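Participant: Provided below are the primary sequence and the corresponding predicted coordinates.
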Amino acid sequence: MQNTTLPWLAWSGASAAWHELPRVLVAGAVAAAAAAPMAAALLTGAPGWIAAAAALPAALALTGLAPLAAAAARGEPARLALLLRADPVLALALSTAGLALVAPWGAVPAAAVLLVGPYALAYGAVRGRRGLAAVRGGAILAAYRPAWTLTLAALAVLGGFAVAASAGVLAVAVAPLLLTIAARQTAALLSEIDTIQSTR
């Protein structure tokens, strides 16, 4: 029986990304470039609404990166053409995290995106769902196994600190790595849910 413990899934996701490292890094560089306007706005002290608006290109890049990461997680070639499968509706939903920069209550959607976002991206890529269907699937998965959700969110936060500490150098690796791990977790959760439903 295949191991589906959280540490094994994280390790196997990292290993899958490693096997496709050159293309993963190129895809990560594309995502990092899309996030550069938001980073520049934050570093230069630009008005919050500018940084919030710049969250949309970054989110759009992540929706293109997710299918590539899912392919790597399945052991398939991480073809760069998969970056073109961006999902504008899902990106718009994820970019609501930018409200944390302009509204006192913005921490609420930002926290929701941090918890649901990785699973929404991975679910959309693994199951071929787009837009709000991916958000719905991500929310279900996040609620189904809260410990995994919190662990993935913690990895995202740690990845953010790693990017900041490296002055952005690690940005090309963190997002693809996190999304590959999320894709592995998502596939395991979906398999478990499908098995439960088939036995009822």
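Facilitator: It's in.

Participant: switch to C-alpha atoms for all contacts and neighbour counts from now on
Facilitator: OK.

Participant: List the buried residues in the helix or strand that contains Ser191.
Facilitator: In the assignment (DSSP states H and E), Ser191 maps to helix 171-198. Using 16 or more other Cα atoms under 10 Å as the burial criterion, the residues of helix 171-198 that qualify are 171-190.

Participant: One more: stretch 136-145?
Facilitator: 136-139, 141-142.

Participant: any chance of the residues you listed in JSON lines, plus distance to Leu158 and secondary structure?
Facilitator: As requested, the buried residues of stretch 136-145 are exported to JSON lines (distance: Cα to Cα, whole Å; DSSP: H, G, I helix; E, B strand; the rest coil):
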{"residue": "Arg136", "distance to Leu158": "25", "secondary structure": "helix"}
{"residue": "Gly137", "distance to Leu158": "25", "secondary structure": "helix"}
{"residue": "Gly138", "distance to Leu158": "21", "secondary structure": "helix"}
{"residue": "Ala139", "distance to Leu158": "22", "secondary structure": "helix"}
{"residue": "Leu141", "distance to Leu158": "21", "secondary structure": "helix"}
{"residue": "Ala142", "distance to Leu158": "19", "secondary structure": "helix"}
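
Participant: Alongside the first one, take a look at this:
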Amino acid sequence: MPARSSVVAVTLPWLVRRGALGFWHELPRCVVAGALGLATAAPLLVAMIAALPDWILAATTVPPALALTGLVRFAAAVARGDGPRLATLREVDPALALLLAGGVSLAGLALNSGGGAALAGAAGAAGLLLVFPYALAYGALRGRRGLRAVRGGAILVAFRPSWALTLVAMGCLGGFAAAASAGVLAAVVLPLLLAITASQTLGLLDEIDALQGRA
């Protein structure tokens, strides 16, 4: 058991570094891709600032969710070193995007309701933060869509929960950096985090495939 922990401690930083280096090598295209993805969140931002009705707010979560499924395919190509193309951003997964948008909307509605619903909303939000990054990356890397991608993401979280928690922590740090820069760094942080997520997912899938091959 200690030997396995040692392998994880060495492997995780290496995978993070691989994702970050892949991002750095494709920096101009990554920034453009990140900016295009963030632009789709403009209606959501307007709806939040204007305090529009919940159903409008929920509807405006769909465009950025769709863009995210395309952006993660771009990031997967970055992590693999395949020479990502901006045209990849059009390869979206509507089913997975609707699941993500619906989950975010329901969690937000529950959190705003207070009481027991808020507790359920917090649990749902935590589940989204843990599962959906891997679901997005798994779907992009293995060509899985909708619920199959979510199932794969959940399996990856269960296989190595500490990595999922680390990814959430990095996401929080990235969010703080974007907020501290008044949003300027958001176009950098988003594709960087997705490239790291894709790199981690590749590592997990390789390990799972190796274990299944020995079974």
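Facilitator: Everything's here; your move. No experiment lies behind these values; they were computed from the predicted model shown.

Participant: List the TM-score for the superposed pair.
Facilitator: After superposition, the two chains reach a TM-score of 0.92 (TM-score structural alignment, normalised by the length of the first structure), with 199 aligned residues with a Cα RMSD of 1.8 Å.

Participant: tell me, the helix holding Ser191 of the first structure lands on which residues of the second structure?
Facilitator: Aligning helix 171-198 of the first structure against the second structure (TM-score structural alignment) gives residues 186-213.

Participant: ok, now stretch 134-143 of the first structure?
Facilitator: Under TM-score structural alignment, the match for stretch 134-143 of the first structure is residues 149-158.

Participant: list the contacts for the residue most central in space within the first structure?
Facilitator: Centroid-nearest residue in the first structure: Pro118, 3.8 Å away (criterion: Cα atoms, centre = their mean). Residues near Pro118 of the first structure by Cα atoms under 8 Å, 6 or more residues apart in numbering: 138, 152-153, 179, 182.

Participant: Please repeat the previous calculation with a cut-off of 10 Å.
Facilitator: 62, 66, 94, 124, 135, 138-139, 142, 149, 152-153, 156, 175, 178-183, 186 (Cα atoms under 10 Å, 6 or more residues apart in numbering).

Participant: Which residue in the first structure aligns with Val32 of the second structure?
Facilitator: Per TM-score structural alignment, Val32 of the second structure is aligned with Val26.

Participant: What sits closest to its match if chain neighbours are left out?
Facilitator: Val172 (7.4 Å; Cα to Cα, 6 or more residues apart in numbering).

Participant: Kindly report the same for Leu60 of the first structure.
Facilitator: In space, Leu60 of the first structure is closest to Ala91, 4.7 Å off (Cα to Cα, 6+ apart).

Participant: Which elements pack onto the helix or strand containing that neighbour?
Facilitator: Applying DSSP H and E as the criterion places Ala91 of the first structure in helix 88-94. If contacts are counted by 3 or more Cα pairs under 10 Å, 6 or more residues apart in numbering; DSSP states H and E, helix 88-94 of the first structure sits against helix 55-73, helix 107-127, helix 132-144.

Participant: matching residues in the second structure for it?
Facilitator: Using TM-score structural alignment, helix 88-94 of the first structure pairs with 94-100 in the second structure.

Participant: now the matching stretch, how far from the centre of its chain.
Facilitator: Mean-position distance between stretch 94-100 of the second structure and its chain equals 13 Å (Cα atoms, centre = their mean, to the nearest Å).

Participant: Give me the mean distance between it and the first structure.
Facilitator: Following superposition, stretch 94-100 of the second structure is found to deviate from the first structure by 0.8 Å on average (mean Cα distance after the TM-score superposition for the first structure).
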